[in-house]
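S.K.: Just to be clear, the model below is a prediction. Sequence and coordinates:
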Amino acid sequence: MLLSLVLFLAINIWSGEAPSYNSLLVSRILGGLAGGLIEALGPTIVAETFPKHQWARAMVVYVGFLAAGSALGPIIAGAVAHGVGDWRWYQRILAIAVAVNLLGSIFMLPETTHDSMGMSGPAMVEDGDTDSKAEATANEFASGSGQEPNPPDDGSLSQTLRKEWVKRSFSAHYVTMDWKAALLAFVRPLQLIALPQVVVTTLVFGLTIGWTVIIAVILAVVYAPPPLLWSSLHVGLLSLAPLTGLLIGLPVGGALADMLFNRHDKKSQEVHDPAVRLPAVIIGGLVSPAGCLVLGYGLQHPHTWIQVCVGWAMLAFGLTGSANVLLTYAVDSLPVRAGDIGTLLNVTKNSLGFGVSYASVSWMQKSGTASQFATMAGLLWFCYLLVIPLWLYRAALVRLMTRWY
């Protein structure tokens, strides 16, 4: 991850100082590769760092920040273009942000991989013995025979933590130098295409991100030229709408999904069912595609920009409000492959975003905004309907996971 951030930083500096269009194009292609490597690690870090009853809330933060980039980017770009008038400064600002992220990762994001030995220092208690040893300790204190342990005053604990932090942050101890396995990692994500929950998650995620890209392109085409003649600053400020939708979706895709999982977990402690989070998808499955319809009809009369913003916020709501629930469900179904799921997800959404950005304007000019956005809504609703079989056949999917993965 740190190497990817260093590469991403260097490429953003290159983009800001690119002497020609071809140089800028190559830098952005390489920048997308470096940025994609970083994005794909999110599900793995969440799965390794947080307990399962907090996964949806943790994952929604990852998804929210990931999607917020597509909203904050146009806002900052519009402000830079309006205030500075030099596109290079946008790339320089990105380079500064990446540098801050790199420093934060160096000092505050140690390796999250768990090992069986735990931290060096006091022996870790095995899970099976935890309750019995805790009960024995409690009985000792109740009888007066136990002595409350005093914290060491020689700084040994802080020394142990410092060594562990250095070991996890600045060494290759947790990196398996298996080049054969590294080559296989390029094809491992493709194996997951056969899994229904992964396919549905990537489709919903990819289409929602793709439609967001289409909207950003179309709004610039509609509002910047005559007769509206909006400035780049005002066009960029329209992106506050999806940012608002993402924020509204946070408690739905996070707290509500975890509440459903925790309630089921308390009732059926012996049965782990990742699919119990899926009912939380219903809200976003209804609201997000409907946002496309609101947008399409709103763009027929562009001066009603409030309607356009409401539709865009509704669409973006689906990323944190429902797509995040699907991502949490997919990762919980196969935690050991969380990194592969993240890779497949990011490749799909970025490929769709790249493709639709070329066809969006010609599609609008040929079909009109109402027809175009109605088609987008229909495709997104179709993908959400695929969640129903995931719920109906959830037991069969669990058996499939156990047998093949």
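M.R.: Perfect, thanks for sending it.

S.K.: going forward, measure contacts and count neighbours with C-alpha atoms only.
M.R.: Noted.

S.K.: Show the end-to-end separation of stretch 78-96, please.
M.R.: From its first residue to its last, stretch 78-96 covers 18 Å (CA to CA, to the nearest Å).

S.K.: contact partners of it?
M.R.: Outside stretch 78-96, the residues that touch it by CA atoms under 8 Å, 6 or more residues apart in numbering are 9-10, 12-13, 15-17, 76-77, 231-237.

S.K.: just stretch 12-21 next, same as before
M.R.: Contact with stretch 12-21 is made by S23, L24, S27, R28, G31, R88, W89, Y90, Q91, R92, L94, A95, as judged by CA under 8 Å, 6+ apart.

S.K.: which parts of that stretch are buried?
M.R.: Residues of stretch 12-21 classed as buried: N12, I13, W14, S15, G16, A18 (neighbour count, 16 or more other CA atoms under 10 Å).

S.K.: center of this protein - which residue?
M.R.: V63 (3.1 Å; CA atoms, centre = their mean).

S.K.: For that residue, give me its contacts.
M.R.: Neighbouring residues of V63 by CA under 8 Å, 6+ apart: L319, T320, N324.

S.K.: Could you say which helix or strand holds it?
M.R.: Here V63 sits within helix 55-83, counting by DSSP states H and E.

S.K.: Can you give me the buried ones in that helix?
M.R.: 55-65, 67-68, 70-72, 74-82.

S.K.: Check it against this one:
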Amino acid sequence: MSKIAEHEPKVEPYLDDVQHKEEIAVGETEADPHDPLGWTTARKFTILIIIGLWVFVGTFNMIIIGPALQIVPVDLDSSFSSSTYLIGGPLLAYGVASFCWVPLANRRGSRLVFVLTAVAAACMSVWGAKATTFGSLVAARTLASGFFASPETLAPQMIGDVFYIKDRAKGIAWINIVQATGYAAGPLFGSFIVQDTSLGWRWTQWIVAIITFGVAALIFLLVPETQYTRCPGMEIRARSWKDNFRFWAVSGGGKPKVHSFRAAFVVMFPYFLHPIVIMSTIFFSICLMVANYLMTTQSYTFLALYQFNLGHSGLTFVGPLIGTWLAIIVCGILADWRFNRLTRKHHSKPKPESRLPMYVFTGPVGVAGTILFGVCTQNQCHWIVPVIGSFAVLFSFTSAAAILFAYLLDVYEARLDTVMVVFNGFKNIATFGISYAVVPWNAGGLTVPFVVLGVLLFVAHLFMLAIYVKGEAIRHWTAERFVTGRETHHGDTF
């Protein structure tokens, strides 16, 4: 064997013996112990679980106070109509704050951002627990939600940094499932907390604060920096235990992903013009609006229309909770299995659009569940029927998120965090707007609002049909007109 052949880096195929242009040379990941792709499975799963918990607390906090929407205004001398600020304000902050966290993380590192925002969110939750006026409670919850927002955009990018493409759908599914679980588990636990007279609504904030301080400690101790850039010619040194605690801009102390804060901030604006980003944002904004509208409505309709007590009303959220976790089978395990099967069949990496046919199943389930919930709650059918509706909506919502995020990660890879800033900012602004419509729209009955939402959800899925049919052509058009539309890969700098 020639000397050249002896020194050729072995190649780890994407799947079995299938090779494609995005293979990572084993020599590269093994030679640099700081590359997260080469880390042990145990470390990868530890990071995934802890960041998943961090994502969960953000949405858990957002709606845990939902069962107290009728109690807090009385306690703090405010009107019931203004109680939606307790959820609407945090929703807005959850989307807008990403415009700060992603540029900061790309310049200084995601680990630093996670630790600082977790501590700050916990402190804001303590303020909320001790608030003596309605305004201070809204301010505390809104600021806390802004800090809780950091992993919403950075966690999907972390999946791309740490996991090979064959496992990404499962990783993305996990992040989206724990996020959706927060929406369902918040009112479930909040109901029992508020119902307990020895605790009261203030303990919803105390519990969030305690959990968040714990998450901050776990991130500091067990989550090293996961951003990574591959710099040719850079001296590679062994990794020590101290490196796991360093606040590097990228793992190993290499070149930051962006050369300045200004560049980190400016680079996101061209994505506002990408057709795929625009259509994906419209689609998921509607999905989130429907899910949030339903969750907020469900937090009080079983109390008002079915005369449930707080505890029994909280138990109705077990339905959407089951729907959320069932989604991992469809949007995680089944999606990766199908993607890997296509790889073996065609002996090449499938097109990103090959992930989208899963919507043929999950879309109709969400539309039917939305209409079922509104019509059956309005007509006071057996309580299990609207619960089945909310189960279907959360199943569809979680699946929609995981399928779409995996698709966007395939398309944008190293720049997904920047894409997610645009994506999350607009979808949360839209959801913030509709949160103020919950009380007045529902005052005239639930049938019309939920039928309208069901129709909107159907129309939203037509955008994904358009991407499935014309996605490849749209991507080529975008790459010809925007530098930001060109392919990026793990380890790239900008």
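M.R.: Nice, I can see it. Predicted model only: the values in this text are computed from it and were never measured.

S.K.: Give me the TM-score for this pair.
M.R.: Scored against TM-score structural alignment, normalised by the length of structure 1, the superposed chains reach a TM-score of 0.83; 365 aligned residues with a CA RMSD of 2.5 Å.

S.K.: What about the buried residues of stretch 12-21 of structure 1, which are in helices?
M.R.: N12, I13, W14, S15, G16 (DSSP state H).

S.K.: neighbours around the counterpart of M376 of structure 1 in structure 2, how many?
M.R.: Using TM-score structural alignment, the equivalent of M376 of structure 1 in structure 2 is L453. For L453 of structure 2, the neighbour count with other CA atoms under 10 Å is 23.

S.K.: Tell me which residue of structure 1 matches up with A139 of structure 2.
M.R.: The alignment partner of A139 of structure 2 in structure 1, by TM-score structural alignment, is V26.

S.K.: whoops, Y183 of structure 2 was the one
M.R.: Under the alignment by TM-score structural alignment, Y183 of structure 2 pairs with S70 in structure 1.

S.K.: which residues does its match contact?
M.R.: Contact partners of S70 of structure 1, counting by CA under 8 Å, 6+ apart, are V213.

S.K.: Try it again at 10 Å.
M.R.: Residues counted as contacts of S70 of structure 1 (CA atoms under 10 Å, 6 or more residues apart in numbering) are I209, T212, V213, A216, S239, P242, L243.

S.K.: quick one: which helix or strand includes the fourth one?
M.R.: Counting by DSSP H and E, the element that carries A216 of structure 1 is helix 196-223.

S.K.: What residues in structure 2 pair up with the helix or strand just after that helix?
M.R.: Downstream of helix 196-223 of structure 1, the first helix or strand assigned by DSSP H and E is helix 232-237. Counting by TM-score structural alignment, helix 232-237 of structure 1 pairs with residues 310-315 of structure 2.

S.K.: Show residues contacting the matching stretch.
M.R.: For stretch 310-315 of structure 2, the surrounding residues in contact (CA under 10 Å, 6+ apart) are 67-68, 184-196, 298-304, 306-308, 387.

S.K.: burial of N106 of structure 2, as a residue count?
M.R.: N106 of structure 2 sits with 27 neighbouring residues when counted by other CA under 10 Å.

S.K.: Tell me the secondary structure at it.
M.R.: Secondary structure state of N106 of structure 2, per DSSP: H, G, I helix; E, B strand; the rest coil, is helix.

S.K.: Might one say that it is in contact with T418?
M.R.: Yes. Counting by CA atoms under 10 Å, N106 of structure 2 touches T418, with 9.2 Å between them.

S.K.: Tell me the residues that contact both of those two, please.
M.R.: Common contact partners of N106 of structure 2 and T418 (CA under 10 Å, 6+ apart): L154, A264, F265.

S.K.: Alignment lookup: R263 of structure 1 to structure 2.
M.R.: Checking with TM-score structural alignment, R263 of structure 1 has R341 as its match.

S.K.: I11 of structure 1 too?
M.R.: Aligning on TM-score structural alignment places I11 of structure 1 opposite M124 in structure 2.

S.K.: From F463 of structure 2, how far out is that match?
M.R.: Counting by CA to CA - M124 of structure 2 and F463 of structure 2 are separated by 38 Å.

S.K.: likewise K3 of structure 2?
M.R.: 54 Å.

S.K.: okay, these two: which has more neighbours?
M.R.: Neighbour tally, K3 of structure 2 and F463, criterion other CA under 10 Å: the higher count belongs to F463, 17 against 7.

S.K.: count of neighbours near the residue lying closest to the more buried one once chain neighbours are set aside?
M.R.: With sequence-adjacent residues excluded and distances taken as CA to CA, 6 or more residues apart in numbering, F463 of structure 2 is closest to M279, at 6.0 Å. Look at M279 of structure 2: counted by other CA under 10 Å, it has 19 neighbours.

S.K.: how about M279 of structure 2, what's its partner in structure 1?
M.R.: Match for M279 of structure 2 (TM-score structural alignment): V200.
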